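> For reference, the sequence and a predicted model appear below.
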Amino acid sequence: MEIRERILQAALDCFTELGYDRTTVTMIRERSGVSNGALFHHFPNKEAIAAGLYLDAMRCVQEGYWATLKDQPATLRDAVAGIVAKLLGWVESNQQWARFLYAQGHLDWSSDAAGELRTINRDLVLAYREWLGPFIATGQVRDLPMVVIVAVVTGPAHAIAQRWLAGQIGGSLLSYADDLIDAAVASLSGNPTSRRQRKRKLPTTGHVRLQLVADDGTVVAEGEAVTALTSMGASISAAAHHSAVRETPDRP
């Protein structure tokens, strides 16, 4: 194992056993068995070591995504299935690393490692966009911001993975893949009702009052009709299926 990898593995072990805050650089150095000079040659401080672990973990996860997109999946489901399976499989095979990744949460976005991660993320988003373009153009996939598409595909899988790592749900992590894939595909390809439309409930039936008026303006008959209402964009058409009409006596 190379010196850098030895340092990172020692740090991961210490972070897992003691937590990030209680771990010191000295503990990491002693656990790794490297000299002070060797450690500081690769990492100036504990924050840089944690950033290195985080960045390496993200690279490993995204390599799986790249492998899926590189194969140019023929359908939306094929792509989503590949990405979800890669993510869940990585977490299941790298539980210690995954726990660190979720516990750490994010990088200091002013750090060099964060700059590298931004570049990796940007390139992956471009790959997503290139692959999804034809599906969006033909209406098979909704035209959503890429940040939303990525969140829809991977966000629920991350949530399930965290619950699985915490022991809140059992079984193989990959056993949840099919449901996650179905949900993501439905979200990306569907045409859900907007929030405004969901809140606005139109009536399905109504009453229409009718009057028969003579040329001189005299009402000669009147009545009511019970109608079925059908929404037609901004207007509503009514089809009367019952009416009761009664004559009105002549007015002087």
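Structure's in. What do you need? Numbers count the residues shown, from 1 in each chain.
> switch to C-alpha atoms for all contacts and neighbour counts from now on
Fine.
> Nearest to the middle of the chain, which residue? Look it up for me.
residue 152 (2.0 Å; Cα atoms, centre = their mean).
> hey, where'd the strands end up in the stretch 151-252 of the chain?
205-213, 219-232, 235-247 (DSSP state E, counting those that start in this stretch).
> right, so of those, which gets closest to residue 34?
Closest to residue 34 of the strands of the stretch 151-252 of the chain, according to Cα to Cα: strand 219-232, at 73.8 Å.
> Does anything pack onto the closest one? Which helices or strands?
Strand 219-232 sits against strand 205-213, strand 235-247, with contacts defined as 3 or more Cα pairs under 8 Å, 6 or more residues apart in numbering; DSSP states H and E.
> from the strands of the stretch 151-252 of the chain, which stretch is densest packed?
strand 219-232 (a mean of 15; mean count of other Cα atoms under 10 Å).
> Tell me what angle that one forms with strand 205-213.
Angle, strand 219-232 to strand 205-213, by axes from the mean of the first three to the mean of the last three Cα atoms, to 10 degrees: 150 degrees.
> between strand 219-232 and strand 235-247, how many degrees?
Using the same axes, to 10 degrees: strand 219-232 against strand 235-247 is 160 degrees.
> Centre of the chain to strand 219-232, how far?
47 Å (Cα atoms, centre = their mean, to the nearest Å).
> thinking again about what came up before, with distance to residue 169 as extra columns, can I get the helices and strands packed on strand 219-232 in CSV?
Listed next are the helices and strands packed on strand 219-232 as CSV, based on distance: least, Cα to Cα, whole Å:
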stretch, distance to residue 169
strand 205-213, 47
strand 235-247, 49
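> Quick check: which of the ones you listed is nearest to residue 61?
strand 235-247 (51.0 Å).
> then this one, side by side with the first:
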Amino acid sequence: MIMVESTSYRRETTAMRRQVILMAALKLFATKGYTETTMEDIRQLSGASTGSIYHHFENKEKLALALYLEGRQDLNVRLQIVMNTPGLSLEETVKGLVSAYIAWFVDNPDLGQYVIQADSTEYLSAQVRFLQQSSDAVSQHVMAWLRPIINARHIAPYPDQLYIPLLFGPSREFLRRWLRSRQDIDFHQIQQELGRAAWHTLRPDP
């Protein structure tokens, strides 16, 4: 029993240390930029040892990719909660997805900006484009939820490639603009209006 607790504690400590390193990297990438940030900068800000840094991340490129994956996976969890909530109507779920999408970026502005900008960065763009096509991408999870709804014709008929842009595209563009200024606005109203717009676009013909 003591051995199990000790192993569990070590794993928890290792996971926490990894998270601290990632958050230090995010702060430095946001303030200094990726190119100017060194692994030594990340080590100093995180308080981790050199050995610990390289135990978790082979190099800065792998660390940058891990940070992107961390954000994408966390956003996916937020959306999965909405899709797995029992008792919601289709309209409530569509609006809930838009609301959860916006809320995640508001709760994680630095990480959100990093995720949004990742596909246009030289050091991540190729890997991000590949990952966006993979089976664990956010869009793939949402499309898996939408598939039976599309097949049952409970939602407006569009080519498959349009559903994700129509659902999240306006919100993403709003967030891209907001993340530049971080101005104080009424996000509840924004969530309501963009959710209503998404449903208006995706709802089946009356």
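Noted; the coordinates are in hand. In this text the structure is predicted, and so the values were computed from the model without any measurement.
> Superposing both, give me the TM-score.
The pair, once superposed, lands on a TM-score of 0.78 when counted by TM-score structural alignment, normalised by the length of structure 2; 186 aligned residues with a Cα RMSD of 2.6 Å.
> ok so, going back, for the strands of the stretch 151-252 of structure 1, give me TSV that also has distance to residue 71 of structure 1.
Listed next are the strands of the stretch 151-252 of structure 1 as TSV, based on distance: least, Cα to Cα, whole Å:
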stretch	distance to residue 71 of structure 1
strand 205-213	53
strand 219-232	44
strand 235-247	48
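> For residue 146 of structure 1, find the nearest of these.
strand 219-232 (32.7 Å).
> Where does that closest one end up in structure 2?
Across structure 2, nothing matches strand 219-232 of structure 1 (TM-score structural alignment).
> What sits closest to residue 21 of structure 2 if chain neighbours are left out?
residue 46 (5.3 Å; Cα to Cα, 6 or more residues apart in numbering).
> What lines up with the one you found in structure 1?
Counting by TM-score structural alignment, the partner of residue 46 of structure 2 is residue 32.
> for residue 202 of structure 2, same thing?
Aligned partner of residue 202 of structure 2 by TM-score structural alignment: residue 188.
> how much space between that match and residue 152 of structure 1?
8 Å (Cα to Cα, to the nearest Å).
> cool, residue 16 of structure 1 as well?
Applying Cα to Cα to residue 16 of structure 1 and residue 152 of structure 1 gives a distance of 29 Å.
> same thing with residue 207 of structure 1?
Relative to residue 152 of structure 1, and taking Cα to Cα, residue 207 of structure 1 is found at 44 Å.
> Residue 103 of structure 1 too?
21 Å.
> Relative to structure 1, which residues correspond to stretch 157-171 of structure 2?
By TM-score structural alignment, stretch 157-171 of structure 2 lines up with residues 143-157 in structure 1.
> Check which residues of the matching stretch are buried.
149, 150, 152, 153, 154, 155, 156, 157 (16 or more other Cα atoms under 10 Å).
> got it, and stretch 65-73 of structure 1?
For stretch 65-73 of structure 1, by 16+ other Cα under 10 Å, it's 65, 66, 68, 69, 73.
> Same check on stretch 126-138 of structure 1?
127, 128, 131, 132, 135, 136.
> same question, stretch 166-175 of structure 1
173, 174.
> Show me how far that stretch is from its chain's centre.
In this view, stretch 166-175 of structure 1 has its centroid 20 Å away from the chain centroid, taken as Cα atoms, centre = their mean.
> now the end-to-end length of it.
Span of stretch 166-175 of structure 1 from end to end, Cα to Cα: 16 Å.
> Residue 7 of structure 2 - how many residues pack around it?
12 (other Cα atoms under 10 Å).
> Quick check: the aligned residue for it in structure 1?
Residue 7 of structure 2 maps onto nothing in structure 1, by TM-score structural alignment.
> now the helices: where do they sit in structure 2?
2-31, 39-46, 50-56, 60-83, 90-107, 109-117, 125-132, 138-151, 160-181, 187-202 (DSSP state H).
> Pick the most buried one from the ones you listed.
helix 90-107 (a mean of 20).
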